[in-house]
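J.: The sequence isn't on hand, but the structure is:
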């Protein structure tokens, strides 16, 4: 049986759609349906329950899918390794990222990667955290980038980096001149927070409560970009990853203040489907991500030995907090 046919079948099951699988493989919808029909005739069983929407595999189809998925992934990974053994990296890597990570870190990573491997193809998508995980689970991307990653039966987590979180406020705030701040000093103050459905909000609430800070959440948003805009007009303070406010701090529209006592961090992870065989291009990209994270942490450690201005705008620490400039973010 041709590997291409097995890939089409896996895409139909993974994406629960003949049309999307057809687009992925550059064939017609009827062509994808015919491929699955031929497999069913060969095996003498029904692989797809076509009476349901979205499509679902039968029990036999699920068994066949699990086996074929690993075979297809290993075959294409091996094919790429052999093809590029003595040549430039020329494969494709598909990545799904939450907005704030993608926009604050990935632009520089993609540019550097393509600079080293100009024949490679990087496809980067931005999504809500739940969608990122779903795309990884259904093999629609090679890997995902999420905050507060959780391993499961289907998801493997590779911890990537920890982003320090700072208190951010408007330049006109009475907090703006502070060198640092303790969380209990925030008791009774107005805060612009994350939506309660997000893990980052639950983590912040726990840390504030542990510090005895009962804050007034005056606004709630599901994305960092909107939180920054609200903080800029002095609606309240925010607690945000420093990498996501680099641009605003440098232009003076926001002030970033280190948190004393119980430093806050946002963990970021690289998530892949359990048992997935990544191709050479994907493996190299993940290697670059780790190299840049290590470099950033080394610069941060160096910067922490030097005085840090409350605005973070003139000190060397601003550059050490991120290798990216213009780190705009949206969803956390």
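T.: Now that the structure is in, tell me what you want to look at. Note that this is a predicted model, so its numbers are computed, not measured. Residues are numbered from 1 along each chain as shown.
J.: hey, let's count contacts and neighbours off CA atoms from now on
T.: Noted.
J.: Wait, a strand at residue 139?
T.: No - going by DSSP: H, G, I helix; E, B strand; the rest coil, the assignment for residue 139 is coil, not a strand.
J.: So the nearest residue to residue 215 once chain neighbours are set aside: helix, strand or coil?
T.: Nearest residue to residue 215, sequence neighbours excluded (C-alpha to C-alpha, 6 or more residues apart in numbering): residue 188, at 4.7 Å. Look at residue 188: counting by three-state DSSP, its state is coil.
J.: try this one side by side with the last:
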């Protein structure tokens, strides 16, 4: 891979020539020389420099975005070639939406590394929309996303179903009732994820399915924060069975009994290429195995 591009990406991410030089094990003058040569090759300045910081200009943003894609493709190509003769090993960039990434993925990775210690996974957690975008740009080898996700340029494989329940604090009035009506749910304060999240899409789909439009909504960007808020009595929420196992067992959350629930959604594997390294195929085998039951493996 072109070292000029590698140096440019390091400077862009560190926003500092000295820190980039330290990461690349180069001198600062050498880094500066590489950047000047790279800008001459591209034909324009890519960085705005001051005494305090370095930042990308518009041209730099374009080069950085495509450069990251080039690096991702190069790494994938190298891994595929290495796979022809070597054991399951090498880097593996994994992205996952919050529910799978926080509550299932750690068990999957631990089990995989126990049998294949030469695999070097790097994990990114984000909402479904962001993870899919990173896979599309080849910055991730694979994504695990929530909901009925579709994209014409990505390979999408639904592999597991997730049950979702409405939960409240044990002392919440609805937690004491049976045969709760949609109209009662509509009056409550709902604590839900942001738009772009698979969990948010599931909540919106459930609202449509039971024909309600709650007026009191709070958006939080973390499932853990939502759970803490529900436990504190701020409102109710729709959450995955995997996200609430511990809280239900400890009694800090309680399922609200509603006709038509649990609500179900799918988890899907998202890739951008039909070519897969041994490390990726191995990881996907562990993902499918862990999700074949109704809970992640215990450790």
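T.: Yep, it's here. The structure presented is a predicted model; accordingly, all values stated were derived computationally and were not measured.
J.: show me the contacts for the residue nearest to residue 215 of the first structure.
T.: For residue 188 of the first structure, the contacting residues are 213-216, by C-alpha atoms under 8 Å, 6 or more residues apart in numbering.
J.: ok, of those residues, which come out buried?
T.: 213-215 (16 or more other C-alpha atoms under 10 Å).
J.: residue contacts, residue 7 of the first structure?
T.: With C-alpha under 8 Å, 6+ apart, residue 7 of the first structure has these contacts: 68-69, 72.
J.: Also residue 183 of the first structure?
T.: 208, 211-213, 259-262.
J.: Rebuild those as JSON lines, extending it with distance to residue 277 of the first structure and secondary structure.
T.: Formatted as JSON lines, the contacts of residue 183 of the first structure follow (distance: C-alpha to C-alpha, whole Å; DSSP: H, G, I helix; E, B strand; the rest coil):
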{"residue": "208", "distance to residue 277 of the first structure": "41", "secondary structure": "helix"}
{"residue": "211", "distance to residue 277 of the first structure": "44", "secondary structure": "coil"}
{"residue": "212", "distance to residue 277 of the first structure": "47", "secondary structure": "coil"}
{"residue": "213", "distance to residue 277 of the first structure": "46", "secondary structure": "coil"}
{"residue": "259", "distance to residue 277 of the first structure": "41", "secondary structure": "strand"}
{"residue": "260", "distance to residue 277 of the first structure": "43", "secondary structure": "strand"}
{"residue": "261", "distance to residue 277 of the first structure": "42", "secondary structure": "coil"}
{"residue": "262", "distance to residue 277 of the first structure": "39", "secondary structure": "coil"}
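J.: nearest to residue 128 of the first structure, of these?
T.: Nearest to residue 128 of the first structure among the contacts of residue 183 of the first structure: residue 208, at 25.4 Å, using C-alpha to C-alpha.
J.: Buried among the contacts of residue 183 of the first structure? Need that as a selection in ChimeraX.
T.: Those of these that count as buried under 16+ other C-alpha under 10 Å are selected in ChimeraX with:
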select :208,211,213,259
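J.: tell me which element the residue most central in space within the first structure falls in.
T.: Centroid-nearest residue in the first structure: residue 145, 2.3 Å away (criterion: C-alpha atoms, centre = their mean). For residue 145 of the first structure, the host element (DSSP states H and E) is strand 143-147.
J.: Give me the mean deviation of that strand from the second structure.
T.: Here the mean offset of strand 143-147 of the first structure against the second structure after fitting is 2.5 Å, by mean C-alpha distance after the TM-score superposition for the first structure.
J.: Show me where the second structure has its helices.
T.: 3-14, 17-24, 28-42, 58-83, 98-103, 105-115, 128-136, 182-186, 198-209, 223-231, 245-250, 278-290 (DSSP state H).
J.: closest one to residue 171 of the second structure among those helices?
T.: Nearest of those (C-alpha to C-alpha): helix 223-231, 9.2 Å.
J.: Okay, buried residues for that closest one please.
T.: Buried residues in helix 223-231 of the second structure, counting neighbours by 16+ other C-alpha under 10 Å, are found at 223, 226-227, 229-231.
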